[in-house]
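Sharing a model that was predicted from the sequence below.
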Amino acid sequence: MAHTLSRYKKCVASKETTVAVEKKPTVERREVVALNNEISELKSRQLQLLGKDLTGMGLHELRQLEHKLDAALLAIKGRKEQLLLEQLEHSRKQEELAQQENEILRREIEELRGLYPSALSAVTPPTFYLEYHPTAQRTCSSSKDGAESQTACDGDLVEEVSDTTLQLAPPDGSGRKRKTPELETRSCNSENNPLK
């Protein structure tokens, strides 16, 4: 009899486990179905918020949706304005720091200029320029017929004398300026040198 009872207990225990196993899938199936329904409802609401699927909505629902969208738009604009103001304040602080740094550097430069005026001028090389001083020329009168362009004085051909001076000096004019040399002028008198 003990043997029969043990077999009975085993049989009853196995039936209970199969019933429990069968109950678990039905609960899970219900949860899956509920979650799928919730997902489809959320997708539908998303499409409505995007303005794409408004077919099943009445006038009252459309007004509610419009108010929700207006409130959301105002919140977005407020946040955007807040971010822009923060960026503006940050930029102003950076500008103030840059101005302070520039002022400090400007003061340091002025102090260095006051302490080392000759050293700073030696550091920056002077810019040189050319100076041209044209000289006055006198030529002898040409032949009467005008055929020859060369002139003669004292039996020699007159050479055009050009005195071009080159002077290198800094542009501020602190360098010495030379006098333009005066050329010996040759004079041709028709009395002394007759041309023929």
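In hand now; what should we look at?

C-alpha only now, for contacts and for neighbours.
OK.

now residue 26: how far from residue 17?
In this structure, residue 26 and residue 17 are 15 Å apart, going by C-alpha to C-alpha, to the nearest Å.

next helix or strand past the helix or strand where residue 5 lies?
Residue 5 belongs to helix 2-49 when elements are defined using DSSP states H and E. Following helix 2-49 in sequence order, the next helix or strand is helix 59-115 (DSSP H and E).

Need the contact partners of the helix or strand just after that next one.
Once helix 59-115 ends, the next helix or strand along the chain (criterion: DSSP H and E) is helix 117-123. Among residues not part of helix 117-123, those counted as contacts by C-alpha atoms under 8 Å, 6 or more residues apart in numbering are residue 113.

here's the one I want to compare it with:
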Amino acid sequence: GEDLKEIDSLKDRITKLQLRQMRMLGKDLSNLSLKEVQQQEKQLSESLLSVKAKKDQLLMEQPEHSRRQVLHTEGLTRQIYELRGFHTPSERPKPMYLEYYPIATKVSSATNGTSGSDGGCNSEFDKTYSDVTLHLGQGYHVTTFERGKQSRGSAEA
């Protein structure tokens, strides 16, 4: 009944749209009169002008879009560095306090067979090399002590 009419109507519409698409692509132009071909040409010319205008608009917007992307990326990079505690050299705060980082070493005790990190000098390595670094205030110097040796270097921030 009515459903079959609707199905036939939709099939007919699909066929007409497919024919129109083929003609818009410049194919299947048979059975067109001169006037219809001229109308088709005019429509395609207007479509082409529209496409070119959109392309020109996008080309004009591209540098601004790229500039905004660069600024956004720089902002995100800055946030990452700040969140991780990094600063650019000009922003890096100079330490105003003493920093001490003990070196944990495993020491074996021959008497009880245990090992720990009490910082004692029970091995030949510990007796020979013991590094201590001291940072004081702005424009500090690094002094490293090794048994029997002392070296001093500048560590300007």
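It's in. Given the structure is predicted, the values throughout are model-derived calculations rather than measurements.

care to give me the TM-score?
Overlay of the two chains. TM-score (TM-score structural alignment, normalised by the length of the second structure): 0.44; 93 aligned residues with a C-alpha RMSD of 3.5 Å.

hang on, the earlier thing: list the helices and strands the helix holding residue 5 of the first structure packs on?
For helix 2-49 of the first structure, the contact count by 3 or more C-alpha pairs under 8 Å, 6 or more residues apart in numbering; DSSP states H and E identifies no helix or strand as a packing neighbour.

quick one, that helix and helix 59-115 angle?
Using axes from the mean of the first three to the mean of the last three C-alpha atoms, to 10 degrees, the interaxial angle of helix 2-49 of the first structure with respect to helix 59-115 works out to 70 degrees.

In whichever helix or strand residue 14 of the second structure is part of, which residues are buried?
Under the criterion of DSSP H and E, residue 14 of the second structure resides in helix 2-24. Within helix 2-24 of the second structure, the residues scored as buried using 16 or more other C-alpha atoms under 10 Å are residue 23.

Mind checking what helix or strand follows that helix in sequence?
Scanning forward in sequence from helix 2-24 of the second structure, with DSSP H and E defining helices and strands, the next element found is helix 34-84.

measure residue 112 of the first structure to residue 101 of the first structure for me?
Summarising the geometry, the distance separating residue 112 of the first structure from residue 101 of the first structure, computed by C-alpha to C-alpha, is 17 Å.

Equivalent analysis for residue 123 of the first structure, please.
Residue 123 of the first structure sits 24 Å away from residue 101 of the first structure, taking C-alpha to C-alpha as the criterion.

who's more crowded, the two?
residue 101 (12 against 8; other C-alpha atoms under 10 Å).

Would you quantify the distance from that one to residue 82 of the first structure?
Separation of residue 101 of the first structure from residue 82 of the first structure (C-alpha to C-alpha) stands at 29 Å.

same thing with residue 45 of the first structure?
Spatial separation of residue 45 of the first structure from residue 82 of the first structure under the definition C-alpha to C-alpha is 29 Å.

go on, residue 105 of the first structure?
As for residue 105 of the first structure, its distance to residue 82 of the first structure is 35 Å (criterion: C-alpha to C-alpha).

follow-up on the earlier one: between residue 45 and residue 82 of the first structure, who's got more neighbours?
A side-by-side neighbour count of residue 45 of the first structure and residue 82, using other C-alpha under 10 Å, places residue 45 first with 16 against 12.

State the distance from the more buried one to residue 22 of the first structure.
With C-alpha to C-alpha as the criterion, residue 45 of the first structure and residue 22 of the first structure are 35 Å apart.
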